[in-house]
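Asks: next one to model:
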Amino acid sequence: MIERLKLFFQYKVALVGSIIIILITFIGLLAPYLVLQDPLQIDLSNALQSASRNYPFGTDHLGRCVYSRIIYGTRISLSVSFIIVFTVMTIGTTIGLMSGYIGKRFDRIVVSIIDIILAFPSLILAIVITGILGPGLVNVMIAIMAVHWVGYARVVRSMVISIKEREYVIAARTSGTNHFHIITRHILPNILSTIIVLASLDMGGIILSISGLSFLGLGAQPPAPEWGAMLNDGKAYFLLKPDLMIYPGLAILLTVFSFNIMGDGLRDFFDPKSQTEKERSD
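Replies: As a prediction, the model looks like this:
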């Protein structure tokens, strides 16, 4: 375990991304202690104020503290994204395992459903589902979950089909080992690293999807301090006070970038060829 950790620290890209994500997560967890003002408090007398000691990022058109809203937006964006990624990862992995292992008619049905969903751009399909369900953060979560599970199912299914034909799996099946034991002890551990990498890379896309739908008015509704909703609120004042869009935009950019470089680093870390090359270079 210690050797694995030492090896991980050699992947500076993954390490930098992980540190930034940890810091952002702590900002979200400690949001009540980091804000200077109530993020929902309206004070029209302080509308569109420049940065000051009490308002480090200034105020918006309703006199609300932009800094406090950015901090609380971290909590909303990360918590919602983590819930979505965990849910789609669980659903997609379960369906992919069953489809690849059982095969036959069940596999054909799953593949047909995956092909139908993948035939449409994921964001467009999420917009359609949200439009049917109605605006709201919960409905956005449902829409994104309904679209994103197929990515995990497709990857897991293809890996299971390959792994279940290996000698040790065939030997376990021949010896009478039950299917649940084969899946949990022989198949799942071999695909777990791929699932982790896929989830870390997917976090950035999920955050962008949530922010995009909120920017369109389909996600978080006023007065929720969500980054995409803040972009929507600030677009009318872009020429007058562009930082109303710059600050939430930078928050989205930094978070998505951090998850992406962490995912890229984890992909190299779990790749045996990359590990061999890293050890040779050292």
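Asks: switch to C-alpha atoms for all contacts and neighbour counts from now on
Replies: Fine.
Asks: so how far is residue 188 from the residue lying farthest from the centre of the chain?
Replies: Relative to the C-alpha centroid of the chain, counting by C-alpha atoms, centre = their mean, residue 175 is the outermost residue, at 40.6 Å. Note on residue 175: its distance to residue 188, by C-alpha to C-alpha, to the nearest Å, is 19 Å.
Asks: now residue 145
Replies: For residue 145, the distance to residue 188 - C-alpha to C-alpha - is 22 Å.
Asks: and the two? which has more neighbours close in?
Replies: residue 145 (22 against 18; other C-alpha atoms under 10 Å).
Asks: next, the structure of the following sequence, for comparison with the previous one:
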Amino acid sequence: MKRLKHLYKDKLTVLSLAVVVGTGIVGICAPFVAPHDPEEVNMELRFAAASWDYWLGNDHLGRCVLSRLIYGIRPSVLYVFAALAVSVCIGAILGFMAGYFRGKTDAFIMRVCDVMLSFPGYVMSLAVIGVLGAGLENILIAFVLMKWAWFARVIRTSVMQYAESDYVKYSKALGVGHVRIMAKHIVPVSLPDIAVITSSSFGTMILQVSGFSFLGLGIQPPHAEWGMMLNEARAVMFSRPELMLAPGLAIVIVVSAINFLSDALQVALDPKLMNQSAKRQKQTFLPRPRLEEKRGIRYE
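Replies: Modelled structure (predicted):
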């Protein structure tokens, strides 16, 4: 908890956290926040400019751009976070088993991970989409199948650092069960590493979902999603660039906030990086020597 207090001293970190949390709250409360139905077609307002009723204007079917942007938070951010959580849970369970028990269990799980990681991520995702068909659900399934092996390997490396600790050996000698040892001694010290790798993967997955939707492989019309909104506005990108600007800025802002938050979390949870950051801050606020002192001139 003391390390996490350093996060609140950085204004950029606080701003990034506010952006991520605020985006999630707006997405959850989309039916109450959105001013209009995101799927309501009104051809009379086709490509209408921004107004008091439609703050970001209307798209090629007269739909409210702001409402579609708000509803697009769910598939672009919240559903991606759910798929990320499932991937981390599967990877954490297998990673803890491999790093703690070692031996044949470790060898079997790691060989399966090697097989999964031998396929490039995008190729694996396209293969799953080709078999199951286009759609957001199939992309999220592909992400779970693609990501769990990477999480398992990284978490296994973290667990192996603590599985041979003296307090773990002492607990084994006392006859404490394996599940209790992992829950009491290994999980708490491994959580910082899991939090860092999870936050760093979140922004990448958002970009991948938006990319697949932009190519027409993600969520299908008339539902709203940021990547699909970019694809729909591509035909009028020169005459109505604001239609691409809104979802594009939303992706950039959210992903940048997640990346800044991930970096700050890594510094806060890593003692070495935290000490380096503290030294830099001290050097920044140290008084600079006068020009005369630099030249060796002193006045009495």
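Asks: okay, and residue 213 of the second structure sits in which element?
Replies: Using DSSP states H and E, the element containing residue 213 of the second structure is helix 187-214.
Asks: what residues are up against the residue sitting nearest the centre point of the second structure?
Replies: Nearest to the mean C-alpha position of the second structure, by C-alpha atoms, centre = their mean, lies residue 202 at 1.6 Å. Counting by C-alpha atoms under 8 Å, 6 or more residues apart in numbering, residue 202 of the second structure touches 80-81, 84, 258.
Asks: as a markdown table, these with secondary structure and neighbour count would be great.
Replies: As requested, those are exported to a markdown table (DSSP: H, G, I helix; E, B strand; the rest coil; neighbours: other C-alpha atoms under 10 Å):
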| residue | secondary structure | neighbour count |
| --- | --- | --- |
| 80 | helix | 23 |
| 81 | helix | 22 |
| 84 | helix | 21 |
| 258 | helix | 23 |
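Asks: corresponding residue for residue 228 of the first structure in the second structure?
Replies: Under the alignment (TM-score structural alignment), residue 228 of the first structure pairs with residue 227 in the second structure.
Asks: what residues are up against the residue nearest to that match when sequence neighbours are not counted?
Replies: Closest residue to residue 227 of the second structure apart from its sequence neighbours, by C-alpha to C-alpha, 6 or more residues apart in numbering: residue 210 at 4.1 Å. Counting by C-alpha under 8 Å, 6+ apart, residue 210 of the second structure touches 76, 218, 225-228.
Asks: again, only this time at 7 Å
Replies: Applying C-alpha atoms under 7 Å, 6 or more residues apart in numbering, we find residue 210 of the second structure in contact with 76, 226-227.
Asks: trace residue 246 of the second structure over to the first structure, please.
Replies: Residue 246 of the second structure maps onto residue 247 in the first structure when the alignment is built from TM-score structural alignment.
Asks: just the helices in the first structure please.
Replies: Counting by DSSP state H, the first structure has helices at residues 2-9, 12-29, 31-34, 66-102, 104-118, 122-133, 137-163, 167-174, 179-182, 188-215, 227-234, 243-270, 272-281.
Asks: looking at these, which is closest to residue 42 of the first structure?
Replies: When these are compared by C-alpha to C-alpha, helix 66-102 sits nearest residue 42 of the first structure, at 11.5 Å.
Asks: for the closest one, packing partners?
Replies: Helix 66-102 of the first structure makes packing contacts with helix 12-29, helix 104-118, helix 137-163, helix 188-215 when contacts are defined by 3 or more C-alpha pairs under 7 Å, 6 or more residues apart in numbering; DSSP states H and E.
Asks: now do the buried residues in that helix.
Replies: Under the neighbour-count criterion of 16 or more other C-alpha atoms under 10 Å, helix 66-102 of the first structure has 66-78, 80-81, 84-85, 87-101 buried.
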